[in-house]
Every structure is written in structure tokens, then in C-alpha cells.
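# Okay, sequence plus prediction incoming.
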Amino acid sequence: MRIDKFLKVSRIIKRRTVANEACDAGRVLVNDRVVKASYDVKVNDIIQIQFGQRTVKVQVLNLNETVKKENATEMYKDLS
């Protein structure tokens, strides 16, 4: 699954276009490397996202194409 889609489906970022822009701006790192929006996310990847002064760090637990709002947090583990 692409990183921009994962961020949207897991509801870390609300819109896929915003996730895409964050990747283009170099604010998304996977395993300490800057990635493009087309990066293919794998289970156990560590994702860091820069939101202004705040950094969010999560570990990917599973990859679901669709998920209900209540279950979105089961896709990742918060490490920040």
C-alpha cells in the first residue's frame, strides 16, 4: 500500500492530497529515510511525520485497504 493511502486510511492525516503534499515537502520519513508518496509501506515500518513543531512517530501493524473509524488505530502503534 502506498504511504499516502496508508496515512489517509489509518486517519493519521485526514486527506490523501494532504498526505501527498507532506511527502512532497519531505516531512514524511520511513525508517529514517525521506520517502515519496508512492513508497510501498510494509508491516513493522517506522513512520515519522513532521507537523510543524510536533513529530508523530508510529509503527505499522497491519495494512487494510478499508477500515472503520473506530478500528483505524489498530493499523499502527504510536511511538511518540
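Received the coordinates, thanks.

# from here on, contacts and neighbour counts on C-alpha atoms
Will do.

# where do the strands sit along the protein?
Applying DSSP state E to the chain gives strands spanning 28-30, 33-34, 46-51, 54-60, 76-78.

# okay if I get these as JSON lines plus mean neighbour count and distance to Glu21?
Formatted as JSON lines, these follow (neighbours: other Cα atoms under 10 Å; distance: least, Cα to Cα, whole Å):
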{"stretch": "strand 28-30", "mean neighbour count": "21", "distance to Glu21": "10"}
{"stretch": "strand 33-34", "mean neighbour count": "14", "distance to Glu21": "13"}
{"stretch": "strand 46-51", "mean neighbour count": "19", "distance to Glu21": "12"}
{"stretch": "strand 54-60", "mean neighbour count": "16", "distance to Glu21": "16"}
{"stretch": "strand 76-78", "mean neighbour count": "16", "distance to Glu21": "21"}
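
# this is the other structure I want to compare:
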Amino acid sequence: MRIDKFLKNSRIIKRRTVAKEACEKGRVFINGKEAKPGSEVEVGDVIEINFGTNALKVEVLEVLEHVPKNKAVELYKTL
């Protein structure tokens, strides 16, 4: 699954366009490498997102196309 779509499905970032912009500005990393919006995410990958002065680091536990709002937090584990 594309990183921008995963960030939206997991509710880490609310909109896919915002996730795409974050990737384009170099604020998203997958396993230590800068991610482009089309970079693929797999189970076990570590995603790091820099929001200004704050950083969020998560591990991908599951990749699903359609996720109910209450199940979104089960897609990742915060590190």
C-alpha cells in the first residue's frame, strides 16, 4: 500500500493530500529512508513523521484497504 494512503487509513494524518504533501516535503521516513508519496509500506516497517518540532515513530502491524474508524489504531504501534 502507498504510504500516503496508509497514513490516511490509519488516521495518523486526516487527509491523503496532506499526507502526500508531508512526503513531498521530506517529513516522512520509512525504515530511515525518505519516503515519496508512492513508496510502498509493508507489515514490520517503521515509519517516522516529523510534525514541526514533534516527531512520531510507529511500526506497521497491519495493512488494510478499508478500515472502520475504531479499528484504525490497530494498524500501527507507537514506538
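Yep, it's here. Treat the numbers as computed from the prediction; the structure is a model and nothing was measured.

# Work out the TM-score between the chains.
TM-score for the superposed chains, counting by TM-score structural alignment, normalised by the length of the second structure: 0.99, backed by 79 aligned residues with a Cα RMSD of 0.4 Å.

# circling back: what would the strands of the first structure look like in TSV with distance to Arg16 of the first structure?
Output for the strands of the first structure, formatted as TSV (distance: least, Cα to Cα, whole Å):
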stretch	distance to Arg16 of the first structure
strand 28-30	13
strand 33-34	18
strand 46-51	14
strand 54-60	17
strand 76-78	17
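
# nearest to Asp40 of the first structure, of those strands?
Evaluated over the strands of the first structure, closeness to Asp40 of the first structure peaks at strand 28-30, with 10.1 Å, by Cα to Cα.

# roughly how far apart are Leu56 of the second structure and Leu7 of the second structure?
12 Å (Cα to Cα, to the nearest Å).

# right, I mislabeled it, should have said Ile49 of the second structure
Taking Cα to Cα, one finds Ile49 of the second structure at 10 Å from Leu7 of the second structure.

# hang on, Val9 of the first structure packs against Glu70?
No. The criterion here is Cα atoms under 8 Å, and Val9 of the first structure misses it with Glu70 at 11.8 Å.

# quick one, which of these two is more surrounded?
Taking other Cα atoms under 10 Å, Val9 of the first structure and Glu70 do not tie; Val9 has more neighbours (22 against 7).

# That one: what's it in contact with?
Counting by Cα atoms under 8 Å, 6 or more residues apart in numbering, Val9 of the first structure makes contact with Asn64, Glu65, Thr66, Val67, Ala72.
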